[in-house]
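Asker: No sequence on hand, only this structure:
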């Protein structure tokens, strides 16, 4: 990922409704959420939600697909992975020992239910 693309993605997430929308879509993977439902869940007018979704889409963080008469939005996890890797690629100057605490927190831990 180039710096210019990362800046666009971070700018998209730097607004509270867009950040909450993205977080909600991540939690809704893999089924996604219709645009109208997103607007209702976040108590945002539909036209405002459409503008937010367009911004997230241009940033490579959200993708959409038409299902019948609805447009279903999903988090673009590949785009999010690229953004995350952009941030940690040069972690601690490439010193694995310095990066270890960060990396251990990024690895999900199973609870007793796993």
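Answerer: Arrived safely. Keep in mind that this is a model prediction, so the values were computed, not measured. Numbers count the residues shown, from 1 in each chain.

Asker: use CA for all of it now, contacts and neighbours both
Answerer: Noted.

Asker: Show me what the helix or strand hosting residue 104 is packed against.
Answerer: Residue 104 is located in helix 96-106, with elements delineated by DSSP states H and E. Packing partners of helix 96-106 (3 or more C-alpha pairs under 8 Å, 6 or more residues apart in numbering; DSSP states H and E): none among the helices and strands.

Asker: Excluding its own residues, what touches it? List them.
Answerer: 91, 92 (C-alpha atoms under 8 Å, 6 or more residues apart in numbering).

Asker: ok now it, how far from the chain's centre?
Answerer: With C-alpha atoms, centre = their mean, to the nearest Å as the basis, helix 96-106 stands 22 Å off its chain's centre.

Asker: what do you get for stretch 69-81?
Answerer: 8 Å.

Asker: The structure to be compared is supplied as follows:
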């Protein structure tokens, strides 16, 4: 991932609504959520949500599938993994095993079935 692509992702997620949508969809992986249920869960007007979903889909943050009359949205976790990799590629000067929190940087995304010891130790 290059810097321009990373900036586009961060610009898209700089909206509180879009960040909320993405976090909701991460929780719903791998099933995803239809647009109407996203609007209900986040108390967003459907017309406003439609604008945000379109923006996020164009940025590559969401995957969408037609299901009859409905559109089902899923978070693009592969893209977010690339963003995390971009942010951490030079961690600890590139020395393998040099990071104190290397388990967080291993490519696993918290909340997807893997434990996060760093987060648990802060509780």
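Answerer: Received, thanks. Being a predicted model, the structure only gives us computed values, none of them experimental.

Asker: tell me which residues of stretch 59-72 of the first structure are tucked away?
Answerer: Using 16 or more other C-alpha atoms under 10 Å as the test for burial, stretch 59-72 of the first structure gives 59, 60, 61, 62, 63, 64, 71, 72.

Asker: so where is the helix or strand where residue 23 of the second structure lies in the first structure?
Answerer: Using DSSP H and E, residue 23 of the second structure falls within helix 16-27. Here helix 16-27 of the second structure aligns to the first structure at residues 16-27, judged by TM-score structural alignment.

Asker: Save the buried residues of stretch 59-72 of the first structure as JSON lines, and put in distance to residue 39 of the first structure and secondary structure too.
Answerer: Shown next, in JSON lines, are the buried residues of stretch 59-72 of the first structure (distance: C-alpha to C-alpha, whole Å; DSSP: H, G, I helix; E, B strand; the rest coil):
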{"residue": "59", "distance to residue 39 of the first structure": "19", "secondary structure": "coil"}
{"residue": "60", "distance to residue 39 of the first structure": "20", "secondary structure": "coil"}
{"residue": "61", "distance to residue 39 of the first structure": "18", "secondary structure": "coil"}
{"residue": "62", "distance to residue 39 of the first structure": "15", "secondary structure": "strand"}
{"residue": "63", "distance to residue 39 of the first structure": "16", "secondary structure": "strand"}
{"residue": "64", "distance to residue 39 of the first structure": "15", "secondary structure": "strand"}
{"residue": "71", "distance to residue 39 of the first structure": "13", "secondary structure": "strand"}
{"residue": "72", "distance to residue 39 of the first structure": "12", "secondary structure": "strand"}
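
Asker: Check those residues and tell me the two furthest apart.
Answerer: The span of the buried residues of stretch 59-72 of the first structure, defined through C-alpha to C-alpha, is set by 59 and 71 at 18.3 Å.
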